[in-house]
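**Q** Okay, here's the prediction I keep looking at, along with the sequence it came from:
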Amino acid sequence: MKTPTRDRLRNALKSAMRERDRTALTALRSTLAAIDNAEAVDTATRAGAIEAAVGLGAAEVARRELSDAQVEAIVRAEIAERKTAASEYEGVGESARADALRAEAAVLTAQLG
């Protein structure tokens, strides 16, 4: 059975922390944050202040659960974003930053395997 993408990302994050790989840490942390943000509850569906529920945990709302395909789509979007930004940095002569973004994209691409 294939390991879920989120689990692969978290395992890679632990490895990157042990190895002190700053490029991988940056890419993996921001991608995991993007996944967490995608799971956040839409604020339009929450009750307003006047309609607020009362009691411990009454206002708790379950987070959305993303399928592995949705998580992979987010990772692919993060890769595309980095590649686009790298091209833009290259265009203005910031080749060091462009190389760093391409390295981050490579880290994420390796996790989709």
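**A** Perfect, I can see it now.
**Q** Only C-alpha atoms from now on, for both contacts and neighbour counts.
**A** Will do.
**Q** Distance check, the spatially most central residue of the chain against residue 108.
**A** Centrality entry for the chain: nearest residue to the mean C-alpha point is residue 31, 2.0 Å, by Cα atoms, centre = their mean. Residue 31 sits 8 Å away from residue 108, taking Cα to Cα, to the nearest Å as the criterion.
**Q** where does the residue nearest to the centre of the chain fall, helix, sheet strand or coil?
**A** The three-state label given to residue 31 by DSSP: H, G, I helix; E, B strand; the rest coil is helix.
**Q** hold the first one in mind and look at this next one:
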Amino acid sequence: MRARDKVAVSALRATLAALDNAEAVPVGSAGIRGAASLEESPVGAGATEVARRELSEHATVDIVRAEIAERLEAAAELTASAHADRAGRLRAEAAVLLGFLDGPGAA
């Protein structure tokens, strides 16, 4: 990352965001009920905080694979020569993510 590999940084940021979104607790299942009035609402730091879901290793790998598939599908749809650079970048991002799955210490 010190070489400022923009392709790797872009792929990792998007994948980390997808993982973060998958860990979020759905609004309806948080166990927090809306207060009828402002006076009855929870008060204080962390009053409405809910523990995030923990993803299994299998679920994490599935999300990374979905990110790879999404990039490869988008690259395949960019057939015009004007979009060749973007398609190449998407394929490179997919390769970066595949490297994490297939590299040393991979699942």
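**A** Noted; the coordinates are in hand. All values derive from a computational prediction rather than experimental measurement.
**Q** related to what we said a few turns ago, the residue nearest to the centre of the first structure pairs with which position in the second structure?
**A** Aligned by TM-score structural alignment, residue 31 of the first structure pairs with residue 15 of the second structure.
**Q** Would you check how far apart residue 75 of the second structure and residue 51 of the second structure are?
**A** Residue 75 of the second structure is 37 Å from residue 51 of the second structure, where distance means Cα to Cα.
**Q** ok, these two, which is more surrounded?
**A** Taking other Cα atoms under 10 Å, residue 75 of the second structure and residue 51 do not tie; residue 75 has more neighbours (21 against 9).
**Q** In terms of helices and strands, where is that one?
**A** Using DSSP states H and E, residue 75 of the second structure maps to helix 57-77.
**Q** Please apply the same query to residue 109 of the first structure.
**A** Assigned by DSSP H and E, residue 109 of the first structure falls within helix 95-112.
**Q** Remind me what that helix packs against, helices and strands.
**A** helix 5-19, helix 22-39, helix 68-91 (3 or more Cα pairs under 8 Å, 6 or more residues apart in numbering; DSSP states H and E).
**Q** Aligned counterpart of residue 78 of the second structure in the first structure, please.
**A** Using TM-score structural alignment, the equivalent of residue 78 of the second structure in the first structure is residue 89.
**Q** Repeat that for residue 42 of the second structure.
**A** By TM-score structural alignment, residue 42 of the second structure lines up with residue 53 in the first structure.
**Q** number of nearby residues for residue 50 of the first structure?
**A** The tally of other residues near residue 50 of the first structure (other Cα under 10 Å) stands at 6.
**Q** And for residue 24 of the first structure?
**A** Counted with other Cα under 10 Å, the neighbours of residue 24 of the first structure add up to 22.
**Q** ok, it to residue 60 of the first structure distance?
**A** Taking Cα to Cα, one finds residue 24 of the first structure at 34 Å from residue 60 of the first structure.
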